[in-house]
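Novice: Just to be clear, the model below is a prediction. Sequence and coordinates:
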Amino acid sequence: MEQVVQILAVIVVGPLLGVEFGVAAFTNPILQRLPEAAYWQARGAGGRILGTAMPFWYLGSAGLVAAAAVWNRGPLLIAAVVLMGLIVLLSVTVLVPINNRVAAAVGAPGAGGVAEDAEHFHELARRWDRLHWVRVGLLAAAFVLVVLAGAR
């Protein structure tokens, strides 16, 4: 059973890392090249869609890594659980609030309606992007730990 849980953790955490890396490395840089109104529409829609699905994916991933650590109490899996906890904490306390503000920017200046200036929203988006890279790095480390724990 411990191997099944570990394999499920790899199967769920690996694609999560891939999606988050894709957002950081490709999607958001491409969106930044769009005209202002299209940028805010795409960024807002992406923030709302991913903001709806990702909490379940993150909690499922953290749960599977924790379950793998319960079944096999190795130091690598315990470290992966700690990293997943940090990732969830970073997401909930910092990234989600920023994402909610950016997602609300569909009506941002140039797109038709938020009172705050465009530069404020751009700075929020840049801050989210920088912190998202931190999350991607932590997620990559957690994934590597889960894979290495399964290989031993």
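Specialist: Nice, thanks for sending it over. This structure is a prediction, so every number in the text was calculated from the model and none was measured.

Novice: contacts, neighbours, all on C-alpha from now
Specialist: Will do.

Novice: And the host helix or strand of residue 70, what's buried?
Specialist: Secondary-structure assignment from DSSP states H and E places residue 70 in helix 36-71. Using 16 or more other CA atoms under 10 Å as the burial criterion, the residues of helix 36-71 that qualify are 37-48, 58, 61-62, 64-69.

Novice: And for stretch 143-152?
Specialist: When burial is assessed from 16+ other CA under 10 Å, stretch 143-152 yields the following buried residues: 143, 144, 145, 146, 147, 149, 150.

Novice: another one to put next to it:
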Amino acid sequence: MLNALEVFTTVSVGVMVGVEFSVAFVINRILDALPGDSGQLGRAHGGRMLGAVMPVWYISSLILVAVWAVTGWHDHGTGLVVTAGALLMVSVIMSILLLVPINNRSKTWTPENRPADWKQQANRWERYHYVRVAVIVAAFALLVIAL
């Protein structure tokens, strides 16, 4: 049972990392290359779509890691799992404090109502997102090692 939990948790976090990595290094580059207002409209749509899914994914991943740590408390890799959980907690806190406020604004923007500094806000979100991606990649790596 513990082995199944470990694998399921690692795969769940790994897929989440893949989505966030793709947003940072693929999707946003594609959106930036689109003509006119298409990129900004795509970011707004992505903010609405992923903004609804990712909080559930982040929290459920954190819960899975916590269950793994408690269930396998006496296993050799528990320290790595606990550290991975701490990193996922950092990513959740970063999201709530830094990324979500920007996302909540930007997902409502259209070419007609966006603020003059919308590009600066989008760039700030990207910088925070790069840090968050690094944090969750580290958490994922620790889970893989703990297996």
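Specialist: Perfect, I can see it now. Just so it is clear, the structure is predicted and the values come from calculations on it, not from any experiment.

Novice: quick one: TM-score?
Specialist: Superposed pair, TM-score by TM-score structural alignment, normalised by the length of the second structure: 0.93. Supporting alignment: 143 aligned residues with a CA RMSD of 1.0 Å.

Novice: Cross the buried residues of stretch 143-152 of the first structure against helices and list the overlap.
Specialist: Secondary structure assignment by DSSP state H places 143, 144, 145, 146, 147, 149, 150 of those in helices.

Novice: Okay, the residue nearest in space to the middle of the first structure and residue 87 of the first structure: tell me how far apart.
Specialist: Nearest to the mean C-alpha position of the first structure, by CA atoms, centre = their mean, lies residue 20 at 5.2 Å. Distance of residue 20 of the first structure to residue 87 of the first structure, computed by CA to CA, to the nearest Å: 12 Å.

Novice: just residue 127 of the first structure next, same as before
Specialist: Between residue 127 of the first structure and residue 87 of the first structure the computed distance is 16 Å (CA to CA).

Novice: Compare these two (neighbour count), which wins?
Specialist: Shown here are residue 127 of the first structure and residue 87; by other CA atoms under 10 Å, residue 87 has more neighbours (22 against 13).

Novice: contacting residues around that one?
Specialist: With contacts defined as CA atoms under 8 Å, 6 or more residues apart in numbering, residue 87 of the first structure is in contact with 135, 138, 139.

Novice: per the alignment, the second one corresponds to what in the second structure?
Specialist: By TM-score structural alignment, residue 138 of the first structure lines up with residue 135 in the second structure.

Novice: how much space is there between its match and residue 61 of the second structure?
Specialist: Using CA to CA, we find residue 135 of the second structure at a distance of 14 Å from residue 61 of the second structure.
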